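Participant: Okay, sequence plus prediction incoming.
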Amino acid sequence: MSRIEQIDIEILLTQNRIDTASVEKHGAISDFMILTIHKNTMKMHIQKLNKEKVLLNMDVELLLKDIIELQKEAEQFSYILEEEKKEAIKKILLAEEEASSEYIQSKYISNRDKRI
């Protein structure tokens, strides 16, 4: 489970505790003060968790941007490599064509010299 999901669950649980926390109906005023302090502490905890969640989401966004950028670079390198392979094949074919052309010319010249 990711940290963001853990934070969401913890926020829900804390909010549930805030909503269900109570004191006895005819309790002392100090009970109400303690309950208020407790609820405020839990609210501050929720705010802290929300801040952490925002920071984690920002980190995730930055990582996604980095991943997309790296994928683009990988595609560019792949394209460049493919083009270089095509160029190398063209050079090999041209060299073979020149060699065969020279061979044919030398055969033609040697056959012509034999006739004369």
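Facilitator: Ah, there it is.
Participant: use CA for all of it now, contacts and neighbours both
Facilitator: Will do.
Participant: tell me which strands and helices the helix ranked longest in the chain is in contact with?
Facilitator: Ranked by residue count and defined by DSSP state H, the top helix of the chain is helix 29-115. Where contact means 3 or more Cα pairs under 8 Å, 6 or more residues apart in numbering; DSSP states H and E, helix 29-115 is packed against helix 3-20.
Participant: second one coming, line it up with the first:
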Amino acid sequence: MIEQLYNLKKTQTDQKLVQKGLLLSKIERLEAEILITKTQIDTTSVQRYGAISDFAILEMHKNTMRLHIQQSESKRNILNEELESLIKDIIQLQKETEQFGYILEEQKQEAIRKMLLAEEEEANEYIQSKYISG
């Protein structure tokens, strides 16, 4: 029973670690997108002697990109919160896995002690029977 609980907790921990990897990749993707958008804001321009409407369109485009950055940062913050929660879950599962692992090891040690004790009793009985019959 303890071994099944140990394996369950270990499997759950592995699943959470996979989820953590996925969240980290999403966060990295958003950070790259934010960086690219910031670079586009800095490098976007119009012709030097273009129409005034070009400047208005450029400003609208830059505002749209700034809004996109805000939305991406908001998503990234939400993902970071999920990541923190997931890390707490992973730590808890690892603690439980260690506890069950310790109990499992104790049970194995107890089984070995019982087996050695049984062998010792068997050897003593054998010696006594030889002594009595001898």
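Facilitator: Structure received. Source: prediction; values computed, not measured.
Participant: returning to that earlier point: pull the distance from the longest helix of the first structure to the chain's centre.
Facilitator: Chain-centre distance of helix 29-115 of the first structure: 10 Å, with Cα atoms, centre = their mean, to the nearest Å.
Participant: Taking helix 3-20 as reference, get the angle to that helix.
Facilitator: On the basis of axes from the mean of the first three to the mean of the last three Cα atoms, to 10 degrees, helix 29-115 of the first structure is oriented at 160 degrees to helix 3-20.
Participant: Quick one: map S2 of the first structure onto the second structure.
Facilitator: Aligned counterpart of S2 of the first structure in the second structure: S25 (TM-score structural alignment).
Participant: show me the contacts for that match.
Facilitator: Residues near S25 of the second structure by Cα atoms under 8 Å, 6 or more residues apart in numbering: none.
Participant: Please apply the same query to the one 5 residues further on.
Facilitator: Taking Cα under 8 Å, 6+ apart as the definition of contact, the neighbours of L30 of the second structure are 72-73, 75-76.
Participant: looking at these, which has the most residues close by?
Facilitator: Greatest neighbour count in the contacts of L30 of the second structure, by other Cα atoms under 10 Å, goes to R76: 21 neighbours.
Participant: ok, and the closest non-adjacent residue to that one?
Facilitator: Once flanking residues are discounted, R76 of the second structure sits nearest to I27: 5.7 Å by Cα to Cα, 6 or more residues apart in numbering.
Participant: Now the counterpart of D66 of the first structure in the second structure. Nearest residue, chain neighbours left out?
Facilitator: Using TM-score structural alignment as the criterion, D66 of the first structure maps onto D89 of the second structure. What sits nearest to D89 of the second structure in space, not counting adjacent residues and going by Cα to Cα, 6+ apart, is K16, at 7.7 Å.
Participant: SS state for that neighbour?
Facilitator: helix (DSSP: H, G, I helix; E, B strand; the rest coil).
Participant: That one and I90 touch, don't they?
Facilitator: Yes: using Cα atoms under 8 Å, K16 of the second structure is in contact with I90, at 6.2 Å.
Participant: Now render the contacts of L30 of the second structure as TSV, adding distance to Q99 of the second structure.
Facilitator: Output for the contacts of L30 of the second structure, formatted as TSV (distance: Cα to Cα, whole Å):
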residue	distance to Q99 of the second structure
S72	40
E73	39
K75	36
R76	34
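Participant: Of these, which is the nearest to L117 of the second structure?
Facilitator: R76 (60.3 Å; Cα to Cα).
Participant: Return the residue of the second structure aligned against I34 of the first structure.
Facilitator: Counting by TM-score structural alignment, the partner of I34 of the first structure is I57.
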